[in-house]
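Novice: sequence-free structure coming up:
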């Protein structure tokens, strides 16, 4: 369980870093990329441990590194998607309001 805790904490920290580096981070909350990263990393860790990749010689790194990489990638994907769609929708709504 200690490895799951470390993986989740590392991906949450990476999610906050991803949020801070996004130029459109005012469009969504700071916990969104951190939560997405933690959820994906925990799910990947559980799947890898259930599949038997943990604590075996040669595959010990899989439950540590792969969930972190997948979590950070999911956080980046969420930030890119939310940043673009929220900015576009906000612009459309503002345009509708200003045309009235």
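Specialist: Yep, it's here. What you see is a predicted model, and the numbers here were worked out from it, not measured in a lab.

Novice: please make it C-alpha for all contacts and neighbour counts, starting now.
Specialist: Fine.

Novice: how far off centre is the helix or strand harbouring residue 92?
Specialist: With secondary structure defined by DSSP states H and E, residue 92 is part of helix 62-99. In terms of Cα atoms, centre = their mean, to the nearest Å, the gap separating the centre of helix 62-99 from the centre of its chain is 10 Å.

Novice: again with stretch 23-40
Specialist: Counting by Cα atoms, centre = their mean, stretch 23-40 comes out at 7 Å from the chain centroid.

Novice: next secondary structure after the strand or helix carrying residue 13?
Specialist: Using DSSP H and E, residue 13 sits in helix 2-21. Tracing the chain C-terminally past helix 2-21 and defining elements by DSSP H and E, one meets helix 31-50 next.

Novice: let's bring in a second model and compare:
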């Protein structure tokens, strides 16, 4: 049961980081609010599952890994995924809008 609570805390931290990443991104109008949150939570959960199945939560000296590493991976995903998607989406929207305006 102790490991389940570590997952809950990791999810809460990375979800908050995802919301903060969305709020601070200049291109957040190009994608939905759940993109950074979803990317952060999915990557953190996958990392946590891999680390727990590897047994790092029960090895002396490595008990920090299922806590800190998923949070770091989730925060990195919350920052990187929206930056990439926001820039690409904005460029594609400009190209599509230009094409529509040329046809008119």
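Specialist: In hand now; what should we look at? From a predicted model like this one, the values you see are computed outputs, not experimental measurements.

Novice: post the TM-score for the overlay when you can.
Specialist: The TM-score (TM-score structural alignment, normalised by the length of the first structure) is 0.96; 100 aligned residues with a Cα RMSD of 0.8 Å.

Novice: how many other residues sit next to residue 6 of the first structure?
Specialist: Residue 6 of the first structure has 13 neighbours, counted by other Cα atoms under 10 Å.

Novice: that one and residue 19 of the first structure, how far apart?
Specialist: In this structure, residue 6 of the first structure lies at 20 Å from residue 19 of the first structure, with Cα to Cα, to the nearest Å as the measure.

Novice: same check, this time on residue 28 of the first structure
Specialist: Computed with Cα to Cα, the distance linking residue 28 of the first structure and residue 19 of the first structure is 9 Å.

Novice: give the equivalent position in the first structure for residue 57 of the second structure.
Specialist: Pairing criterion TM-score structural alignment: the partner of residue 57 of the second structure within the first structure is identified as residue 54.

Novice: return the residues in contact with the residue most central in space within the second structure.
Specialist: Among the residues of the second structure, the one closest to the centroid is residue 40, at 2.1 Å (Cα atoms, centre = their mean). By Cα atoms under 8 Å, 6 or more residues apart in numbering, the residues touching residue 40 of the second structure are 14-15, 17-18, 73-78.

Novice: counterpart of residue 40 of the second structure in the first structure?
Specialist: Using TM-score structural alignment, residue 40 of the second structure sits opposite residue 37 in the first structure.

Novice: name the nearest residue to that match, sequence neighbours excluded.
Specialist: Once its chain neighbours are removed from consideration, residue 37 of the first structure has its nearest residue in residue 71; the separation is 4.0 Å (Cα to Cα, 6 or more residues apart in numbering).
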